[in-house]
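J.: Would you be able to build a 3D model of this:
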Amino acid sequence: MRKYILAINPGSTSTKVALYDGKEKVFTNKIEHPRTELDKYHNIIDQYDYRLNLIVEWLKEVGISTSTLKATVGRGGMLRPIPAGTYLVTDVMIKDLKDCVGGEHASNLGAILAKGIADNEGIKAFIVDPVAVDEMDDIARISGMPDIQRKSQLHALNIKAVSHRYARENNRNLKDINLIIAHLGGGISVAPLKRGRTIDVNNANEMGPLSPERTGQLPVGELVKMCYSGKYTYNEIKTKIKGRGGLTAYLGTNDAKEAEERAKNGDENAKLVFMAMAYQISKEIGAMATTLYGKVDAIILTGGLAHSKTLTDKIQSMTRFIAPVVLYPGEDELEALNEGVLRVLEGEEVEKIYENEVEISD
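T.: Reported below is the predicted structural model:
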């Protein structure tokens, strides 16, 4: 009997997997990949057989045959820009992931691994709300310099998952409400959702609030001076912006819990920087409220940093005049993947076809 959905989330040094029976998580595991093993492969795509075999071995260990799977779902990779939704994994999608049309990332393996297992069983493989989701209004793409266009890059999977959760818990239709959702993690995405569509977002890699490892938006003139000062290489500047920016640059740690504890224990600099992060998040929420003309049903704070009462209390105090603030701390990407497939299997949504949603000219 086919009853399980297998969810696969490849990361840089691990592959998270889970088996679901409906909404119930039956088994889950985080398969670690030692750097000594990964270094054997020139490209991420080359890791396919290695990771696939480990997933199959895990299924055998928990006593689950692939013949009991009714669908598989993988974390969506760096594809061409597409609307949100649950997508059937097709050969065209696989080709784009292997060609790295949107860049090389471990998540590119998600769809490929899901399809590899599904094809052997004659079942469907899906992805849900990949990082490539782009629903921005054209007016939001204008940057101020024609050479540069604002891009949609966001934590789409969790943002969309919590939007569905809010609508479900409040007996509302997602297409009838407006939300501002702030995903607070290693990177921070603040997105206004107008009747379910993400009409704008700060690019968490380059704009918006400072975060544990990223600078967020910077005074561009001073940044240009740094770039031409002769003190830094291109890669050094990139690392200062993403990887060693934000809390890391100011406090020497990317651990928000540590920064918060230092602030509580009298470290005035830690307190200032931690509160600056909350201040900047609140400003970004306020800015995004204008894109919805102030008609906001709720502000949702989610992601790992939303566990911090100090942070969320500050944000609530600065933004609750806009709309009620709802806390959905943490994220469960595997659960979000499963829920996306269930919405299709239960008839709540219709599966989308990748090649029907993108323009492929090459």
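J.: make it CA atoms for all contacts and neighbour counts henceforth
T.: Fine.
J.: what's the residue in the chain sticking out farthest from the centre in contact with, if anything?
T.: Summary for the chain: using Cα atoms, centre = their mean, the residue whose C-alpha lies farthest from the chain's mean C-alpha position is residue 230, with a distance of 34.9 Å. When contacts are counted by Cα atoms under 8 Å, 6 or more residues apart in numbering, residue 230 touches no other residue.
J.: what secondary structure does it sit in?
T.: Following DSSP: H, G, I helix; E, B strand; the rest coil, we place residue 230 in the coil state.
J.: Next, find the distance separating it from residue 236.
T.: Plainly put, residue 230 is 11 Å away from residue 236 if you go by Cα to Cα, to the nearest Å.
J.: what does residue 150 give?
T.: The span separating residue 150 from residue 236 equals 23 Å under the rule Cα to Cα.
J.: which of these two has more neighbours?
T.: In terms of neighbours (other Cα atoms under 10 Å), residue 150 is the more surrounded of residue 150 and residue 236; the figures are 20 against 13.
J.: Pull up the gap between the more buried one and residue 136, please.
T.: Applying Cα to Cα, the value for residue 150 to residue 136 is 10 Å.
J.: All the helices of the stretch 1-150 of the chain, residue numbers only.
T.: Counting by DSSP state H, counting those that start in this stretch, the stretch 1-150 of the chain has these helices, from start to end: 35-38, 48-61, 91-98, 108-121.
J.: to compare against the first, here's another:
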Amino acid sequence: MVILTLNCGSSSAKYQVYDWANKDILAVGVVERIGLEYSTIEHKANGKEEYHAEFSSPTHKEAIELIIRMLLDEEYGVIKDLKEIGAVGHRVLHGGEVFKQSALVTDEVIEQLKKVIPLGPLHMPANIMGIEAARKAMPDVPQAIVLDTAWHQTMPDEAFMYAVPYEWYTKYNVRRYGFHGTSHLYCAKRAAVVLGKENKDTNVIICHIGNGASVCAVKNGVCVDTSMGLTPLEGLVMGSRSGDIDPAIIPYMMENTGMSAREMDTALNKKSGLIGLCGKSDRRDVLKASQEGDHRAKLAIDMECRRLKKYIGGYATLLDGKLDAIVFTAGVGEMARHVRLGACKGLEAIGAKLDEHKNDVCFSRNGEFEISTDDSVVKILVIPTDEELVMTEDAYALMNGTYDVHTNFHYTFEEKTYVNKGRERDLKKNLVKNPELASILAIPR
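T.: Here you go, the predicted structure:
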């Protein structure tokens, strides 16, 4: 039996096929440019040639149909019959106050998700279209929603409430929800394994840094605060999002420029952050420009790292002086050595000392690494995230009737013996190219 996971964005659909019995990834892929003049698909299956093509995909319906055809394809596919798919897991941005944990999809669930669209207008319609398209293509297969916001439901009132009129919360659900929940969940539980502790005894700060970025404070194994808020706009300096700003800037700029509310929303979400500061969002491009003397690119890096450092330091105070580790994850957190270096400067004040050589060596997404000095009281770890595995396990458990909220549920990756076979294959290749990586593996192989 295999589990299919789908992550539908506004113009894309990422997917993964997981062999449950052998605990291995069979295929991954992405359809992009959905709804544009032409769409593209990139499909990678174990032991087979990669497949790239252009096609017409006006909606997510055509994208899902093509994904299914690819999975069944004689040359590039990984299954022979749709009956081999035991469940489908869908990533959903926002559960609002309605969904506090993963759930099986029903007509009622979809109607409830539609009511949450105002809290995530850029992402939720695409999430829902993907679910509806998959249900139509595979009507007999159990399907599950896995919420970005579910992990953060353990935050106390003083963390998730805003100091605004209370009726904004009671009437309009204005509160901090947090995002990147599946990533924070995975990394929190893997950090406990790396540290050799029980999840309930683990205190970590997780920095999920990609184009979107958020920090999460984890106390005794659960989330107690996070940097994103009602939407994914709050918090860190991101690829195209502003993160924290003085709220008075919004009416000030609207009055001075005549911008509408929609135009302001677009400016803060798509034209700010690194793009707004230096015209680039890819950290490699920003770093290259900075090294070539671009002052604004250097400013962007400095601002991103400073904001990260402020959140890490602030969240350390929420953990009662018992911080075990700082975790970097996601594309930038796992690969951008200069961002980790900048974010960790000065963290000696909270007992975290970065080993600059280890940090420089750590340029791999295939293993879990420790990049702190040997005498660092607080460990600094790089843990590649695996949101798809969280989705896979939730979907399987819901289909099997064994699912429970994450505080009561045990994932396979919470075991020290757990191995991601795909990453292990790639790690072995990297170790041949760079033997020094073995010296910073958090769990020696």
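J.: Distance of the residue farthest from the centre of the first structure relative to residue 81 of the first structure?
T.: 36 Å.
J.: In the first structure, spot the helix with the most residues.
T.: helix 268-291 (DSSP state H).
J.: Identify each buried residue in it, please.
T.: With burial defined by 16 or more other Cα atoms under 10 Å, the residues of helix 268-291 of the first structure counted as buried are 270-271, 273-286, 288-289, 291.
J.: what does that helix contact?
T.: For helix 268-291 of the first structure, contacts defined as Cα under 8 Å, 6+ apart pick out 180, 182, 190-192, 200, 208-211, 247, 250-251, 259-260, 262-264, 295-296, 311-312, 314-315, 318-319, 322.
J.: I'd like the next helix or strand past that helix.
T.: Using DSSP states H and E, the helix or strand that directly follows helix 268-291 of the first structure along the chain is strand 298-303.
J.: Check the offset of that following strand from the chain's centre.
T.: Centroid displacement of strand 298-303 of the first structure relative to its chain, using Cα atoms, centre = their mean, to the nearest Å, is 14 Å.
J.: next one: stretch 130-150 of the first structure
T.: Using Cα atoms, centre = their mean, we find the averaged C-alpha position of stretch 130-150 of the first structure to lie 17 Å away from the chain's own average C-alpha position.
J.: Buried residues in that stretch, which are they?
T.: 130-136, 140, 150.
J.: again, but for stretch 68-77 of the second structure
T.: 68, 70-72, 76-77.
J.: Where do the strands of the stretch 151-300 of the first structure begin and end?
T.: Under the criterion DSSP state E, counting those that start in this stretch, the stretch 151-300 of the first structure carries strands at the ranges 178-184, 188-194, 197-198, 298-303.
J.: any chance of these in TSV, plus distance to residue 117 of the first structure?
T.: Listed next are the strands of the stretch 151-300 of the first structure as TSV, based on distance: least, Cα to Cα, whole Å:
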stretch	distance to residue 117 of the first structure
strand 178-184	31
strand 188-194	33
strand 197-198	32
strand 298-303	30
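J.: Mind checking the ones you listed for the one nearest to residue 28 of the first structure?
T.: Distances from residue 28 of the first structure to each of the strands of the stretch 151-300 of the first structure were compared by Cα to Cα, and the smallest falls on strand 298-303, at 20.1 Å.
J.: That closest one aligns to what range in the second structure?
T.: Per TM-score structural alignment, the counterpart of strand 298-303 of the first structure in the second structure is residues 325-330.
J.: That stretch: average distance to aligned residues in the first structure?
T.: With the two structures superposed, stretch 325-330 of the second structure lies on average 1.3 Å from its match in the first structure, counting by mean Cα distance after the TM-score superposition for the first structure.
J.: which residues sit against that stretch?
T.: If you take Cα under 8 Å, 6+ apart as the criterion, stretch 325-330 of the second structure is touched by 187, 191, 203-210, 334, 340, 352, 378-385.
J.: repeat that for 7 Å
T.: Contacting residues not belonging to stretch 325-330 of the second structure are listed as 204-210, 334, 378-385 [Cα atoms under 7 Å, 6 or more residues apart in numbering].
J.: repeat for stretch 202-221 of the first structure
T.: Around stretch 202-221 of the first structure, the neighbours that count as contacts under Cα under 7 Å, 6+ apart are 151-154, 186-190, 241-248, 254-256, 277, 280-281, 284.
J.: and that stretch, how far from the chain's centre?
T.: Taking Cα atoms, centre = their mean, the mean C-alpha location of stretch 202-221 of the first structure is offset from the chain mean by 16 Å.
J.: Next: stretch 260-267 of the first structure.
T.: For stretch 260-267 of the first structure - counting by Cα atoms, centre = their mean - the centre lies 29 Å from the chain centre.
J.: ok, residue 101 of the first structure to residue 93 of the first structure distance?
T.: For residue 101 of the first structure, the distance to residue 93 of the first structure under the criterion Cα to Cα works out to 10 Å.
J.: Quick check: residue 179 of the second structure vs residue 204 of the second structure, distance?
T.: Plainly put, residue 179 of the second structure is 17 Å away from residue 204 of the second structure if you go by Cα to Cα.
J.: likewise residue 59 of the second structure?
T.: Relative to residue 204 of the second structure, residue 59 of the second structure is positioned 41 Å away (Cα to Cα).
J.: corresponding residue for residue 109 of the second structure in the first structure?
T.: Counting by TM-score structural alignment, residue 109 of the second structure corresponds to residue 93 in the first structure.
J.: Its match and residue 352 touch, don't they?
T.: No - if you go by Cα atoms under 7 Å, residue 93 of the first structure and residue 352 don't touch, sitting 11.8 Å apart.
J.: Number of residues surrounding residue 263 of the first structure?
T.: Other residues near residue 263 of the first structure come to 18 when the count uses other Cα under 10 Å.
J.: Now do stretch 341-357 of the first structure: everything it contacts.
T.: 82, 85-88, 92-93.
J.: Which ones among those residues map onto strands?
T.: Among those, the residues falling in strands (DSSP state E) are 86-88.
J.: With neighbour count and distance to residue 343 of the first structure as extra columns, can I get those residues in JSON lines?
T.: Conversion of these to JSON lines gives the following (neighbours: other Cα atoms under 10 Å; distance: Cα to Cα, whole Å):
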{"residue": "86", "neighbour count": "26", "distance to residue 343 of the first structure": "8"}
{"residue": "87", "neighbour count": "26", "distance to residue 343 of the first structure": "12"}
{"residue": "88", "neighbour count": "20", "distance to residue 343 of the first structure": "13"}
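J.: Including distance to residue 113 of the first structure, could those residues go into CSV?
T.: As requested, these are arranged in CSV below (distance: Cα to Cα, whole Å):
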residue, distance to residue 113 of the first structure
86, 16
87, 15
88, 13
